[in-house]
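# The sequence and its predicted three-dimensional model are supplied below.
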Amino acid sequence: MGIDDIVNQGKEFLEQNKDKIGEALKSDQAEDVSDSVLDAAADFVKKIAPDSVDAQVDGVRDNIDKAIGNE
């Protein structure tokens, strides 16, 4: 099985389950998990990046958060 086969299987899976995936991404559980992951990632970047980019990091975090979960 080559990489093309794996990619095609992934595409087929997404197409067949897009409604279920959409529902899962908008669930309370997805919101909780995404908040935790996004907060941790943003905090990590803020620790290693200059303070001048903190606002941009927060903006990116917020935009991603809007796309995942239900809030």
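Noted; the coordinates are in hand.
# From here on, just use CA atoms for contacts and neighbour counts.
Noted.
# residues contacting Ile21?
Under the criterion of Cα atoms under 8 Å, 6 or more residues apart in numbering, the neighbours of Ile21 are Leu14.
# let's bring in a second one:
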Amino acid sequence: MSDFMNKAKDFADKHDKQVDQGLDKAGDYADKRTGGRYDEQIDKGVDAAQARTGEGDQGR
């Protein structure tokens, strides 16, 4: 399992912009599905996830 995690981390590091864009899309989808009720919490989660990948938030 650790080999898989290392490969995933390497991918995220090398493709940070794409990962951040995917996280933004996932956050937008979750926000839409919840009718905007958890917008602030979703944004915080997306920001935290983006900060943990590669160089951080590349989409903003």
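Here it is on my side, so go on. If you're wondering where the values come from, they're calculated on a predicted model, not measured in any experiment.
# TM-score for this pair?
Here the TM-score for the pair of chains, by TM-score structural alignment, normalised by the length of the second structure, is 0.68; 54 aligned residues with a Cα RMSD of 2.4 Å.
# In the first structure, what residue corresponds to Asp20 of the second structure?
Matched to the first structure by TM-score structural alignment, Asp20 of the second structure sits across from Asp35.
# And for its match, the neighbour number?
For Asp35 of the first structure, the count of nearby residues is 18 (other Cα atoms under 10 Å).
# Without its sequence neighbours, what residue ends up closest to it?
In this structure, Asp35 of the first structure finds its nearest non-sequential neighbour in Asp65, 7.0 Å apart by Cα to Cα, 6 or more residues apart in numbering.
# so the one you found touches Ser34, yeah?
Yes: Asp65 of the first structure lies in contact with Ser34 (Cα atoms under 8 Å); the separation is 6.9 Å.
# picking up where we left off before, distance of the match of Asp20 of the second structure relative to Val57 of the first structure?
Distance, Asp35 of the first structure to Val57 of the first structure, by Cα to Cα, to the nearest Å: 14 Å.
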